[in-house]
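Any chance you can model this:
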Amino acid sequence: MILPGSASQSLAAALADQLDEPLAVVETEHFADGEFKLRVPAAGGDLAIIVAATTSAEAHLELLQLQDLAREAFDEVVTVLPYMGYARQDKSFRDGEPVSARAVARALSASTDRVVAVNPHEPAIGDFFDVPFDVVDAAPRLAEPLPDLDDPLFLAPDEGAIGLAETVCDAYGDGSTDYFEKTRSYDTGDVTVEPSGTEPAGRTVVLVDDIVATGSTMSAAIGQLHERNVGEVYVTCLHPMFAANARSKLADAGVAGVWGTDTIERPASAVSVAPTLADYF
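You can find the predicted model right below:
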């Protein structure tokens, strides 16, 4: 049985269809003091696959409740994290700070037999879990919504993410890759961001990233690319968080199209990772 978190209902339904598994209907009861309680009337069986992106504090608590009820009603529990909140807080940056990713991982390990994550920002967070932790790679699916492009340039936000751009480029079947390099002016202190070794002028550019959160870095990169007289600029990302006015920033910067996956369900979530997850199971 597939148990969906409220932030992952479409993905959970798609995975249930892929696996030909029943999809649970999760009921939620809210109380006057702000607490809530979940109920799955038909819970029970051999295997529960919980699909829950933890995009908020409430989503984290909801997942803990789903795990607890599944632990009691099913023989085996697998937790799928399409997007894991706090995964970028994988170390303490100043004295007196927690390692938030570790705290979350320990909590999520208590009532599950296995955790499956879709392209976590730092795969090393798997070491924080007390149960087996597997990563599935949905990056090739980012090539699917792209239109027909002639020799596009796939750009990663930095050198560490060049592998992501290469994966999408290979899946698309055409083009080349590069990454952005930051240069600071000694005279003014201004920072420019440009491809490290490729001349982008006249070319169509596809910006590839794992997460777009505020959109500030991405929109600045789009603006600087247009100053270099590139053709159209597209954005594709695994986890389209698009907090606050991020989508408006991209539009104002002159993006020609934006696509993400349904690891976080947003209007731009044009690509489902359900087939990738189904292959895992």
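
Could you use CA atoms for every contact and neighbour count after this?
Noted.

Tell me the helices and strands packed up against the helix or strand encompassing residue 47.
Using DSSP states H and E, the element containing residue 47 is strand 45-51. Other elements packing on strand 45-51 under the criterion 3 or more CA pairs under 8 Å, 6 or more residues apart in numbering; DSSP states H and E are strand 2-4, helix 57-73, strand 74-81.

what angle sits between whichever helix or strand comes after the first one and strand 45-51?
Translated: strand 2-4. Going down the chain from strand 2-4, the next helix or strand is helix 9-19, by DSSP H and E. Counting by axes from the mean of the first three to the mean of the last three CA atoms, to 10 degrees, helix 9-19 lies at 140 degrees to strand 45-51.

tell me the SS of the residue lying closest to residue 168 once chain neighbours are set aside?
Closest residue in space to residue 168, ignoring its immediate chain neighbours: residue 140 at 5.2 Å, by CA to CA, 6 or more residues apart in numbering. Secondary structure, DSSP: H, G, I helix; E, B strand; the rest coil: residue 140 is helix.

Please provide the structure for the following sequence as well, for comparison with the first:
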Amino acid sequence: MKPMLLALPGAQAFAARLAACLPYETGELEIHRFPDGESCPRFPPAVAGRDVLLVAALDRPDDKFMALYLAAGVARELGARSVGLVAPYLPYMRQDAVFAPGQGVTARHFARLVSGCCDYMVTVDPHLHRFHSLDQIYTIATEVVPAAPAIAAWIAANVAQPVVVGPDEESGQWVAQVAALAGCPSTVLSKVRSGDKAVEVSAPAAQLLAGRTPVLVDDIVSTARTMIAASGQLQRAGGMAPVYVGVHALFADDAYAALQAAGPGRIVTCNTVAHASNAIDVAPGLAAAAARLLAARG
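The predicted model follows:
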């Protein structure tokens, strides 16, 4: 029997992109909401004995994870052979250490929940900082799909004379990879953050910007303050209006409007989080990764 691909609420559009890349059967997963706010998943017929692949949009995860957790559990209860998860954006990776007394490493606790309900998981560029790989906290098979090839292809096709700019030291290796794939130079700025929305960024070398369009690339765009600070430095250094490229378009509060006001040539993101700025499709890479992990199960 063919595997079955099912979307959680909010992930239908991305699931449709995956379905175009996979020879899976698709179905409709209904999440019934009771008046008191509880959820009850209802699967289409013929789940027993089949491999089920759930697709979940996990930005703003606290409102979405319970539906995923229950859906994975009900799929097993109905006799699913395996339950896989495609989570284009993987949350709860930021709190990878104890930063203040009384806190915990919530990344570990979230990983335990996902590992307890799914058999394998694929995602795009999780925020790996103090953890070097997902294997350090997840006990299920995982595969990380890099966004760099898709981003580089977009830059090469859409930006004339680009120079890829990383907003901070953490982005160095990643930015160098994007630039190499796009066939252009790169540079990395340094950042000092003094609060959630207070960021200072170093000035770039003016000679590197001469005649080139700076492309600011970052993984998670949440408050956008890092990109805004970097944009100011680039424009003060005499560069052209930068193009902004982000992987995960979280855009908290007024972040998108603030970034638009910073004067970019264009704001572009991958479709890991549904947003008006989505222009780079990472679904083919996730589809291939999910197929590999399922095949490895035998």
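
What does the superposition give as a TM-score?
Scored against TM-score structural alignment, normalised by the length of structure 1, the superposed chains reach a TM-score of 0.90; 275 aligned residues with a CA RMSD of 2.2 Å.

returning to that earlier point: may I see the buried residues of the strand holding residue 47 of structure 1?
Judged by neighbour count (16 or more other CA atoms under 10 Å), strand 45-51 of structure 1 contains these buried residues: 47, 48, 49, 50, 51.

Then stretch 203-212 of structure 2?
Applying 16+ other CA under 10 Å to stretch 203-212 of structure 2 flags 203, 204, 209, 212 as buried.

same check, this time on stretch 163-180 of structure 2
Buried-residue list, stretch 163-180 of structure 2, by 16+ other CA under 10 Å: 163-168, 171-172, 174-179.

and if you look at stretch 210-228 of structure 2?
212-228.

cool, stretch 224-232 of structure 1 as well?
225, 226, 230, 231, 232.

thinking the third one is in contact with residue 202, fair?
Yes - taking contact to mean CA atoms under 8 Å, the distance of 4.5 Å between residue 230 of structure 1 and residue 202 places them in contact.

tell me, how many neighbours does the residue nearest to residue 168 of structure 1 end up with?
19 (other CA atoms under 10 Å).

That one corresponds to which position in structure 2?
By TM-score structural alignment, residue 140 of structure 1 lines up with residue 149 in structure 2.

If I follow the layout properly, its match ends up in contact with residue 178?
Yes - with contact defined as CA under 8 Å, residue 149 of structure 2 counts as touching residue 178 (6.8 Å).

show me where the stretch 51-200 of structure 1 has helices.
57-73, 100-109, 162-172 (DSSP state H, counting those that start in this stretch).

Strand 45-51 and the longest one, what's the angle between them?
With the same axes, to 10 degrees defining the directions, helix 57-73 of structure 1 sits at 170 degrees from strand 45-51.

coming back round to it: show me the two of the buried residues of strand 45-51 of structure 1 that sit farthest apart.
47 and 51 (12.8 Å; CA to CA).

Can you find the partner of residue 19 of structure 1 in structure 2?
Counting by TM-score structural alignment, residue 19 of structure 1 corresponds to residue 22 in structure 2.

Likewise for residue 217 of structure 1?
By TM-score structural alignment, residue 217 of structure 1 lines up with residue 226.

Identify the residue nearest that match in space, chain neighbours excluded?
residue 199 (6.0 Å).

what's the neighbour count on the aligned partner of residue 265 of structure 2 in structure 1?
Residue pairing (TM-score structural alignment): residue 265 of structure 2 is matched to residue 256 of structure 1. Number of residues near residue 256 of structure 1 (other CA under 10 Å) recorded here: 14.

aligned partner of residue 84 of structure 2 in structure 1?
By TM-score structural alignment, residue 84 of structure 2 lines up with residue 78.

Report the contact partners of that match.
47, 48, 49, 50, 112, 113, 114, 115, 116 (CA atoms under 8 Å, 6 or more residues apart in numbering).

10 Å instead?
By CA atoms under 10 Å, 6 or more residues apart in numbering, the residues touching residue 78 of structure 1 are 2, 47-51, 67, 70-71, 111-116, 132.

which of those also appear as contacts in structure 2?
With both residues aligned by TM-score structural alignment, their matches' CA atoms under 10 Å, the contacts of those that structure 2 also has are 2, 47-51, 67, 111-116, 132.

Show me the residue sitting in the middle of structure 2 in space.
By CA atoms, centre = their mean, structure 2 has its centre lying nearest to residue 89, at 3.4 Å.

What separation do you get for the equivalent of residue 122 of structure 2 over in structure 1 and residue 265 of structure 1?
Using TM-score structural alignment, the equivalent of residue 122 of structure 2 in structure 1 is residue 116. Counting by CA to CA, to the nearest Å, the gap between residue 116 of structure 1 and residue 265 of structure 1 amounts to 18 Å.

Next, count neighbours for the aligned partner of residue 179 of structure 1 in structure 2.
Matched by TM-score structural alignment, residue 179 of structure 1 corresponds to residue 188 in structure 2. Neighbourhood size, residue 188 of structure 2 [other CA under 10 Å]: 23.

quick one, what contacts residue 238 of structure 1?
82-83, 118-121, 137-142, 164, 208-212, 259-264, 269, 271, 273.

got the contact list for residue 76 of structure 1?
45, 46, 47, 48, 49, 70, 111, 112, 113, 114.

and if we set it to 8 Å?
Residues near residue 76 of structure 1 by CA under 8 Å, 6+ apart: 46, 47, 48, 112, 113.

can you check residue 289 of structure 2 too?
122, 143, 145.

go on, residue 243 of structure 1?
213, 214, 215.

Using CSV, please lay out the residues you listed together with secondary structure and distance to residue 91 of structure 1.
Output for those, formatted as CSV (DSSP: H, G, I helix; E, B strand; the rest coil; distance: CA to CA, whole Å):
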residue, secondary structure, distance to residue 91 of structure 1
213, coil, 19
214, coil, 21
215, coil, 23
